[in-house]
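**Q** quick check, what structure comes out for this input:
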Amino acid sequence: MWRLRGDYDNATTHLEQGLTLHRDIGHRNGEAEVLNELGQVFTETRGPAAAMSVYEEALKIARALSLPLEGAQALEGIARCHAKTANPEAALAGLREALTVYRRLGVPEERDAAGLLAELEGGSMPGQPV
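**A** Purely as a prediction, here's the structure:
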C-alpha cells in the first residue's frame, strides 16, 4: 500500500519490519514475498544494484522452497534491474524465464513482463525513446 502511494519511507519501514518478523518465526515463504516487495521499493529509492541483491535473495529462497510465483517475480525484478543498467541480454534472459512461469501459472504479472520483453526485443531500453 505505501509503495503504491509513493511513500517509500513508510513502505521500507513496514517491509523491513515484516521481513524481520518472517525471519524470526522462520516463515520463508513470507520472507521471499517481502523481499520481492522490498526489491521494488529499492529499485525506486536506492537504485538497481541495491534492488538486485534483494531480488537475488528472494530468488534463492523461492528456488529452495519451490515457490514458482515468488521465483518468477524475483527473476522479473532482476531483469528490470539489468534493463535499467543497460544490460539487455541479461534482462531478456530473466524476463523470458519469468514469463514462462507466469504463463504456466496463468497470473496477471504476465502482462507487464511481456510488455517489457517486447520493448527490449524491439531494441529499446525502458525509459528511452524508441
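**Q** alpha carbons only for contacts and neighbour counts from here, please
**A** Noted.
**Q** now the residue most central in space within the chain: which helix or strand?
**A** Centroid check for the chain by Cα atoms, centre = their mean gives Gly77 as the closest residue, at 2.6 Å. Assigned by DSSP states H and E, Gly77 falls within helix 68-84.
**Q** count of neighbours near Met27?
**A** For the record, residue 27 is His, not Met. Residues contacting His27 under the criterion other Cα atoms under 10 Å number 12.
**Q** please read the previous query as pertaining to Met1.
**A** Using other Cα under 10 Å, Met1 is surrounded by 9 other residues.
**Q** what's the answer for the one 5 residues further on, then?
**A** Gly6 is surrounded by 12 other residues when neighbours are defined as other Cα under 10 Å.
**Q** now it, what's its secondary structure?
**A** At Gly6 the chain is in coil, as set by DSSP: H, G, I helix; E, B strand; the rest coil.
**Q** second chain to compare with the first, below:
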Amino acid sequence: MGLVYHALGKRTEALDYYNQALPIWREVSDRSGEATTLNNMGLVYHALGKRTEALDYYNQALPIWREVSDRSGEATTLNNMGLVYHALGKRTEALDYYNQALSISREVGNRSGEAMTLNNIGGVYDDWGNRTEALNYYNQALPIQREVGDRSGEAMTLNNIGGVYDDWGNRTEALNYYNQALPIQREVGDRSGEAI
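**A** Purely as a prediction, here's the structure:
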C-alpha cells in the first residue's frame, strides 16, 4: 500500500504504511522485508527533498542487504544513495556509489539496474560538462532499456541524449531524440517528462 501511495504522490500516506510495516518485518525477523521497507522509506524522503533522512534509511538498509546476501537489493540501495549525493551536488560521491551499483548489477545480471545506473552515471558526467563521456554512458543504457522493455527509462535516456546534442548546438540531432522520447512519455503517462 505504501508503494501505491508513493506512486500516487501521496508521500505522507506512503510513510504511514511503511511505518506500520517496518516493526512487523522486525517482529517476524524478515530481514529482506525490513530492508525493502527501509529502502522505500528512503525513496519517499528523497522525493520530499529530505536528503539526510533518505541517506539514514538507505544506510540502515544497506548492511541488511549484505547480511542476507541480496546483491540486487544492495545495488538498488547503492544507486539510490548515488541519487541523493547527486542531488546534493556531491558528484564524486555519487559516482562512487553508482560505480559500486553498476558492478553489482552486472555481476548478478540485473539488466534494468545496469541501465538505470549507466544513465545516472551519464548524468554526473553531463553535470560536469563532459558531454562526450555522458553520451557514452547514455548510449550504453539505451539498448539495454529497449532490451528489457523499460519504456520510461528509454524515454528518459532519449531525452538526456537530446540534451547533450542540444548543449553541443546540434539542434537537428537534439530534436530527433526529443521526438523519439515524447511519444514514449505520453505512452507511459509521464506527464512531467512530457512537459520537459
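**Q** what's the TM-score once they're superposed?
**A** Once superposed, chain against chain, the TM-score is 0.82 (TM-score structural alignment, normalised by the length of structure 1); 112 aligned residues with a Cα RMSD of 1.0 Å.
**Q** before we move on, the earlier item: residue contacts, the counterpart of the residue nearest to the centre of structure 1 in structure 2?
**A** The alignment partner of Gly77 of structure 1 in structure 2, by TM-score structural alignment, is Asn160. Counting by Cα atoms under 8 Å, 6 or more residues apart in numbering, Asn160 of structure 2 touches 123, 138.
**Q** what's the distance between Asn160 of structure 2 and Ser103 of structure 2?
**A** Distance of Asn160 of structure 2 to Ser103 of structure 2, given as Cα to Cα, to the nearest Å: 22 Å.
**Q** and for Asn159 of structure 2?
**A** For Asn159 of structure 2, the distance to Ser103 of structure 2 (Cα to Cα) stands at 25 Å.
**Q** which one's more surrounded, those two?
**A** Asn159 (25 against 14).
**Q** surely that one meets Glu173?
**A** No. Counting by Cα atoms under 8 Å, Asn159 of structure 2 sits too far from Glu173 to count as a contact (11.4 Å).
**Q** and the strands in structure 1, which stretches?
**A** For structure 1, no strands turn up when DSSP state E is the criterion.
**Q** so what's the aligned residue in structure 2 for Phe42 of structure 1 up against?
**A** Counting by TM-score structural alignment, Phe42 of structure 1 corresponds to Tyr125 in structure 2. If you count contacts by Cα under 8 Å, 6+ apart, Tyr125 of structure 2 has them with 131, 133-134.
**Q** could you measure from Tyr125 of structure 2 over to Thr132 of structure 2?
**A** 8 Å.
**Q** mean per-residue distance, the helix holding Gly77 of structure 1 to structure 2?
**A** Compared with structure 2 after fitting, helix 68-84 of structure 1 deviates on average by 0.8 Å (mean Cα distance after the TM-score superposition for structure 1).
**Q** mind listing what's buried in that helix?
**A** Using 16 or more other Cα atoms under 10 Å as the test for burial, helix 68-84 of structure 1 gives 68-84.
**Q** Tyr165 of structure 2 touches Arg171, doesn't it?
**A** Yes. Using Cα under 8 Å, Tyr165 of structure 2 is in contact with Arg171, at 6.6 Å.
**Q** from Glu93 of structure 2, how far out is Ala174 of structure 2?
**A** For Ala174 of structure 2, the distance to Glu93 of structure 2 equals 30 Å [Cα to Cα].
**Q** ok, these two, which is more surrounded?
**A** Ala174 (21 against 17).
**Q** count of neighbours near the closest residue to Pro108 of structure 1 other than its chain neighbours?
**A** Spatial nearest neighbour of Pro108 of structure 1, excluding adjacent residues (Cα to Cα, 6 or more residues apart in numbering): Tyr102 at 7.7 Å. By other Cα under 10 Å, 21 other residues sit near Tyr102 of structure 1.
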